[in-house]
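# just need the structure, nothing else, for what follows:
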Amino acid sequence: MTSTQEDLVSSTPGLDGYLSRRLFARPEIGATAAAVVILIFFLLAAPAFRSGDSFLTVLYQSSTIGIVAIGVGLLMIGGEFDLSAGVIVTTAGLANSMFCWWFGIDLWVGALLSLALCLLIGFVNGYLVMRTGIPSFLITLGTFFVLQGANLGITKAVTGSVTSPDISQMDGYGRLGNVFSSSFEIGGVTVWGTVIWWLAFAALAVWVLQRTRTGNWVFAVGGGQDSARAVGVPVVRTKIGLFMTVSFLGWFVGMHTLYRFNTLQAGNGVGNEFLYIIAAVVGGTLLTGGYGNVIGVAIGAFIFGMTSLGIVYAGWDPNWFKAFLGVMLLLAVLVNLYVKSLADSSRRGLL
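The predicted structure is shown next:
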């Protein structure tokens, strides 16, 4: 801030307080403070946490949740939920591996067909929500059970077990592995490509949400569908697009999981939908829609990565992790409501 700006602030009654409220009304402020506290805590409590390799492992763990959490956070800002996001990840990998194994075709073809399937699931979720008026919680809960059952039933019927076939010898495996599960070393520590993809997706989502008309539409439909429609926002198209974004990011993580481990358990992914929602809520996204940002969601996913691995590095019973998630969620809801009230008072002060 320049000396002229400082003089202006000091000479304007209440302006410094207004600027402070504006700062603390940022959705990601609470998550940032929590991340700093948790990071310092585990640095002190878990010596193994202090190495560069451990930190990059935390980033990797955060990225596998954070990529899908970006889409879930955007959808929640738009006023909706997707409880099928966790099993979509597994559906994507199973569709790619089993289709190519059964028909003996290149994995690239299977990956594209898997992408088309996931986008179709997202479209159907959004279309049913918008055309029936049934809450997205119920629509996507139904999708969750359909996909969970189909993942297990179809995999058992095709392979005779609940595990997908090993794809490491199929055509296209090496090139797709380079795209979805590559890694490289910096200073002797391994950096997984998903960390780079996570940061890239987050940066793109920040730009879309904050700098484009589409971002304005997302906030508008989350704040109130009728009001948004009255000012010309394409509500149906925007919400369907958000559901399809969740499905696309779920497909991406499904591809990473498949090409890193070569095979998948058909029951995987159940429960991860709550981790995506927790990351978004901890990052400052309101459950009521219309408020939040992607930076906060990314920080929320980082907190998840730190906590899940920090407990292990500290040598504690990992069963306490779920209890911590519950406490963190409750605290985040309370903090978010307070931050939202600060944001509202800041806007009123500006007027």
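# all contacts plus neighbour counts: C-alpha atoms, from now on.
Will do.
# for the residue positioned nearest the centre of the chain, what are its contacts?
The centre of the chain sits closest to residue 69, judged by CA atoms, centre = their mean, with a distance of 0.6 Å. By CA atoms under 8 Å, 6 or more residues apart in numbering, residue 69 lies in contact with 275, 276, 277, 279, 280, 297, 298, 301.
# measure the last one to residue 61 for me?
So that's residue 301. Computed with CA to CA, to the nearest Å, the distance linking residue 301 and residue 61 is 9 Å.
# and this one, please, so the two structures can be compared:
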Amino acid sequence: MAPVHTSTAPASDGATVPSESRGAALGNLVRRPETGALIGTLSVFVFFAIFGGSQFLSAGGTASWLNVAAELGIIAIPVGLLMISGELDLSVGSVLASSSMTLAIVSGHWGAPVGLGILLALGLGLLTGFLNGLLVTRTGVPSFVVTLATNFGLAGLTLGLSRVITGTTSVAIDPGSPAKELFGTLLANKFEVAIFWWIGVVLVVGWMLHASRYGNWILAVGGDTVSARATGIPVPKVKIALFMGSALGAALVGVIQTLLYNSAQVANGQAFVFNSIIAVVIGGVLLTGGYGSVVGVVLGTLTFAIVQQGIYYTGWNSDWASLILGILLLAAVLMNNTFRKMALSYAPKRKA
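Okay, here's the model as predicted:
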């Protein structure tokens, strides 16, 4: 058999680097879940920086999309983890609204300490997530169906109880200084303190997914549940914990919004149901599970927020915003698929 020659390229120090090594490095780069998301984020930012002008790049313009990204990101990060495990959560909108109303009713309508209202609001989120996870793991019913039912059921319960208790669907609250500063502050009258909560969530969840054994469990469960169970991974416990995390993120945003606007409404939150999924998918997470990264979800969230807010600075008709977001979602999915195929094509070949 004739010898197989490996082509090389000169390195900066005069040595040679096999071309297949360069191909492997490029393959590793495009294989990353966040590569496509990074390209998307940079593209939309440059686009709106050009067409949105100085207003988009101003402090007020930056705050407009960072605030949106922060609130959405607090929900999208745990939703992303859940999707990596192969599940969906469509109840986050109602969890947000119910937690928000819980805080407003307990501490606004009834006058209880704000701290108690916050704990009950977050506790309601954890309880809802626990029930979602328990139903999914015990019954085998798809999470899409279970959480969709929870979304409608919790929305109806929130509306009914709010009318019975307060006689209205909107409740005001005077949170007081400590709680307001911690959750509902505007920094420099522009940026929400939610940005810091978002950064905290990113750091904690990023460490958990990429640097802990639990992160390996999540990826394994999403990749192949049967194999994960066979290796001893407690699949039901992992999924229940992820559902609780998803609902807790939604409840936290409910608390932030209530203390920021000094009121709560039963209709709040439904936009987060699909917006969070859109941000996660743009960030490179597969709907089938087993693939994704926290950095990718962050970039997907930023991309979504920039597009949603950037169109207002272009002077164009904002009625087209939904169309642009729809096109962006489709383009993101196609681009992520393309990058994965490119990664396979750059995989090193075995020598004969």
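# need the TM-score from the superposition.
The TM-score (TM-score structural alignment, normalised by the length of the first structure) is 0.92; 342 aligned residues with a CA RMSD of 2.2 Å.
# residue 301 and residue 61 of the first structure - which one has more neighbours?
Neighbours were counted for residue 301 of the first structure and for residue 61 using other CA atoms under 10 Å; residue 301 has more, 32 against 21.
# could you pull out the strands in the second structure for me?
Along the second structure, counting by DSSP state E, strands occupy 8-10, 16-18, 170-172, 186-187, 191-192, 263-265.
# please narrow the contacts of residue 69 of the first structure to those residing in helices.
When the contacts of residue 69 of the first structure are checked against helices using DSSP state H, the ones located there are 275, 276, 277, 279, 280, 297, 298, 301.
# now do the end-to-end distance for stretch 305-314 of the second structure.
The first-to-last residue distance of stretch 305-314 of the second structure comes to 15 Å (CA to CA).
# can you check stretch 187-201 of the second structure too?
Distance between the two ends of stretch 187-201 of the second structure: 19 Å, counting by CA to CA.
# same question, stretch 82-96 of the second structure
Counting by CA to CA, the length from the leading to the trailing residue of stretch 82-96 of the second structure is 17 Å.
# against the first structure, where does it fall?
Counterpart in the first structure of stretch 82-96 of the second structure, with TM-score structural alignment as the criterion, is residues 75-89.
# again, but for stretch 32-52 of the second structure
Here stretch 32-52 of the second structure aligns to the first structure at residues 26-46, judged by TM-score structural alignment.
# contacts made by that stretch with the rest, please.
Contacts of stretch 26-46 of the first structure with the rest of the structure, by CA under 8 Å, 6+ apart, involve 23, 49-50, 282-285, 291-293, 295-297, 299-300, 302-303, 306-307, 310, 313-315, 332, 335-336, 339-340, 343.
# hmm, 7 Å instead?
Under the criterion CA atoms under 7 Å, 6 or more residues apart in numbering, residues 49-50, 282-285, 292-293, 295-296, 299-300, 303, 310, 313-314, 335, 339 lie in contact with stretch 26-46 of the first structure.
# centre of the chain to the match of stretch 82-96 of the second structure, how far?
In terms of CA atoms, centre = their mean, to the nearest Å, the gap separating the centre of stretch 75-89 of the first structure from the centre of its chain is 9 Å.
# again with stretch 264-278 of the first structure
12 Å.
# over to stretch 22-40 of the first structure?
Taking CA atoms, centre = their mean, one finds the center of stretch 22-40 of the first structure at 18 Å from the center of the full chain.
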